[in-house]
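Colleague: here are the coordinates; sequence isn't available:
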């Protein structure tokens, strides 16, 4: 059973929240004790709540795991502050770190100055039974190129705006990728799902080149409708400028689409070469890759969508991915300045933890009721469902690895 707790955070722009550290300790402590938490798993470098939860969990003797999904630089001010003030200290005492690709692992190790031996690469997975092909639409619909994602600079919205006119109408020096593709292939149409600050530029491009009948902007798309949009096309385009692991191309491939993507970050690790066409993030190169995919579609040379779906089901099947999960005092080494500051913060937090134990003892906190476990869970009807279970793969952390849990009762003051 999944229990959702509402955090008492004050948010500002884009839902961000400032770190409080000590301020969040009382209610994190009650949650950890009441729910008998055995493992704290934080996600995202920019999540203050995740870093605070792992910090408090470590102080209470709970094992901690951190998963990083994104790639970041080293030179800009934001990256320097994040790497120095957050990552290097927050991850100093984390037990295990998970990255979604080998490129992401290398990036995280360098940014956080981490021991590579405690960083593991585990790809994301999808529920493939939710993303299955529609054979009728795949072969009967006109050639359709799908884009699903946030319309922001990082996701290559400017690049997309450059490509579409080149595909749809006569090439001009000022046009971009879509314009070129539409010029060379008059029957090609685009469906763009997503919203963001770059949507206005796409609407202006469509207006300027009079592509209303060939470029459809559907705006924000609920996740349960993603498959319904994907199966309308035969080609999926991803224009991200940086990406650790792109889930959208896995979902598209599971629906039988051929993927055209920029060769950035961890994307080359995600799909086999016959499933994806990779090019540098340059409009003309992407136009060439799209044109080649369109010609293969017109000549019936694209892989059968059912075969592609079955292959993706074997590669990105949750129980199979989970079977590869690893078994899930260093602040002073992070520098004389901020290292000492973090030691002081940790000591203050430990004192506050002792005060809370005195005024609100853990034995007085009522425990949450346990829910009975289901005898079996059917994740998917894919062939991978019949694979033998790894005896070391278990949702129970005690059986899954040799790392014994620290006894919370022993770490709390009497």
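Modeller: Now that the structure is in, tell me what you want to look at. Note that this is a predicted model, so its numbers are computed, not measured.

Colleague: all contacts plus neighbour counts: C-alpha atoms, from now on.
Modeller: Will do.

Colleague: am I right that residue 149 is in contact with residue 191?
Modeller: No. With contact defined as Cα atoms under 8 Å, residue 149 does not count as touching residue 191 (11.4 Å).

Colleague: start and end of stretch 325-337, how far apart?
Modeller: 36 Å (Cα to Cα, to the nearest Å).

Colleague: please report how far the most centrally placed residue in the chain lies from residue 353.
Modeller: Geometric centre of the chain, nearest residue: residue 69, 4.9 Å, by Cα atoms, centre = their mean. Residue 69 sits 31 Å away from residue 353, going by Cα to Cα.

Colleague: break down the stretch 101-250 of the chain into its strands, ranges please.
Modeller: Applying DSSP state E, counting those that start in this stretch to the stretch 101-250 of the chain gives strands spanning 119-121, 144-148, 189-193, 215-219, 235-238.

Colleague: in a strand, residue 371, correct?
Modeller: No. Residue 371: not assigned to a strand; according to DSSP: H, G, I helix; E, B strand; the rest coil it is coil.

Colleague: would you confirm that it contacts residue 3?
Modeller: No. The pair residue 371 / residue 3 is not scored as a contact, 10.9 Å apart, by Cα under 8 Å.

Colleague: I'd like to know how many residues surround residue 54.
Modeller: 26 (other Cα atoms under 10 Å).

Colleague: quick check: which element contains it?
Modeller: Assigned by DSSP states H and E, residue 54 falls within helix 48-59.

Colleague: does anything pack onto that helix? Which helices or strands?
Modeller: With contacts defined as 3 or more Cα pairs under 8 Å, 6 or more residues apart in numbering; DSSP states H and E, helix 48-59 has these neighbours: helix 25-34, strand 39-43, strand 63-68, helix 88-90.

Colleague: what comes into contact with that helix?
Modeller: Outside helix 48-59, the residues that touch it by Cα atoms under 8 Å, 6 or more residues apart in numbering are 17-21, 24-25, 28-29, 32, 40-44, 63-65, 90, 93-94, 350.

Colleague: got another one to weigh against that:
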């Protein structure tokens, strides 16, 4: 059966990134399979209100204060009124949150569970256990995932990391990998240099992306292999460490830093790559072996595209995610007391704080129902999936009833509804 799904995260277009691309590609493929999908994120400088993207994907850009790396200020309860309004308007069945560092995602899952909706969470990154930021993030993740229907991770390593961080039952965590749009990354063997080997790195330059390993490994690789060059695309606080490393080892002529690169420019940056990129020694050793294989002609990099194309597909990701949705929608619903038991087991002091948050959230829902009853909130019309063939009396198509007219009516009605509410 088709589901009405709300994907929620602080990270979405127009900001580029892996989470943003994952949400967009997954949403469009789920729409192709007959589901209704909306995105709820915070507003950006150039994005406010309601926007429609390709395939009728509706995005709500909610005005919230951003504090760090496009993450909104955690307020726990202030997001609830507008979030409830959107879910009721769109008749949402499932709330799907993305990214551990998104406070909007954590709050959305809490409020959705309070409203009795099904919830799902996808984790995209690996985090540690020792530093203060990781400890705080892991405790917040434990709070959110104590009462979630299912968890998705993008790799088996990510699953192990998430299970340990949030103390989860491994049976409630599925692994569904990311995919690529193979048509956007067609190789051009003639573009690679014959005189030297180029290693291309495209990543956000943050600690959790392994930039420190890159800083340590590049000088050693360049010393061992004089014909190797690097191209690094991406931005972040660790860019300063890379620049200092280049100055210290005088590698400016062998390492090119491009800064942030738009998604549509990735493909021709990758054309120059001989191959692409977790202890430092292992990284250097593996890279050295790969360089040797390429020099001896044992590796045909142009064949990688066909292999990856057959292995990863966003359609396959959508089908597997759909099966997760089917599983959580057929499961038993839990009451408030069972939810409180789950939260209470999160720690001596944290458990009591979590229970208090859930109780307050439930009281806020009662207050919202009294002040803004569900019956008084208009429901939004869904984006038309197919254009019905309409004719006038003479059998000709009625141009006044084309799909374009229906679309304009839906857009105008939705915008009016948002202004009123």
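Modeller: That came through fine. Quick caveat, the model's predicted, so the values are computed rather than measured.

Colleague: hang on, the earlier thing: quick one: the strands of the stretch 101-250 of the first structure as TSV, columns for distance to residue 310 of the first structure and mean neighbour count too.
Modeller: Output for the strands of the stretch 101-250 of the first structure, formatted as TSV (distance: least, Cα to Cα, whole Å; neighbours: other Cα atoms under 10 Å):
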stretch	distance to residue 310 of the first structure	mean neighbour count
strand 119-121	24	20
strand 144-148	21	24
strand 189-193	25	22
strand 215-219	29	17
strand 235-238	18	26
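
Colleague: out of these, which is closest to residue 327 of the first structure?
Modeller: Closest approach to residue 327 of the first structure among the strands of the stretch 101-250 of the first structure (Cα to Cα): strand 119-121, 9.9 Å.

Colleague: what span of the second structure is the closest one aligned with?
Modeller: Aligned by TM-score structural alignment, strand 119-121 of the first structure falls on residues 173-175 of the second structure.

Colleague: how much does the matching stretch stray from the first structure?
Modeller: When the first structure is overlaid, stretch 173-175 of the second structure sits 1.2 Å from its aligned residues on average, using mean Cα distance after the TM-score superposition for the first structure.

Colleague: what does that stretch contact?
Modeller: The contact list for stretch 173-175 of the second structure (Cα under 8 Å, 6+ apart) reads 150-156, 159, 163.

Colleague: how does it look with 6 Å?
Modeller: Applying Cα atoms under 6 Å, 6 or more residues apart in numbering, the contact partners of stretch 173-175 of the second structure are 151-155.

Colleague: for the residue mapped onto residue 109 of the first structure from the second structure, grab the count of nearby residues.
Modeller: Matched to the second structure by TM-score structural alignment, residue 109 of the first structure sits across from residue 163. The tally of other residues near residue 163 of the second structure (other Cα under 10 Å) stands at 19.

Colleague: just give the closest residue to residue 163 of the second structure, not the sequence neighbours.
Modeller: residue 170 (6.3 Å; Cα to Cα, 6 or more residues apart in numbering).

Colleague: now do the same for residue 374 of the second structure: its match in the first structure.
Modeller: Counting by TM-score structural alignment, residue 374 of the second structure corresponds to residue 362 in the first structure.

Colleague: what about that match, how many neighbours?
Modeller: Residues lying near residue 362 of the first structure (other Cα under 10 Å) number 19.

Colleague: what about the residue lying closest to it once chain neighbours are set aside, how many residues nearby?
Modeller: Computed as Cα to Cα, 6+ apart, the closest residue to residue 362 of the first structure that is not its neighbour in sequence is residue 33, at 6.9 Å. Residues contacting residue 33 of the first structure under the criterion other Cα under 10 Å number 20.

Colleague: do you know how far residue 33 of the first structure is from residue 16 of the first structure?
Modeller: 27 Å.

Colleague: what's the answer for residue 233 of the first structure, then?
Modeller: Per Cα to Cα, residue 233 of the first structure is found 36 Å from residue 16 of the first structure.

Colleague: neighbour count: the two, which is higher?
Modeller: residue 233 (27 against 14).

Colleague: isn't the more buried one up against residue 141?
Modeller: No. Counting by Cα atoms under 6 Å, residue 233 of the first structure does not reach residue 141; the two are 7.3 Å apart.

Colleague: returning to what we had before: closest to residue 159 of the first structure out of the helices and strands packed on helix 48-59 of the first structure?
Modeller: Closest approach to residue 159 of the first structure among these (Cα to Cα): strand 63-68, 25.9 Å.

Colleague: just give me the match in the first structure for residue 85 of the second structure.
Modeller: Taking TM-score structural alignment for the superposition, residue 85 of the second structure sits opposite residue 30 in the first structure.
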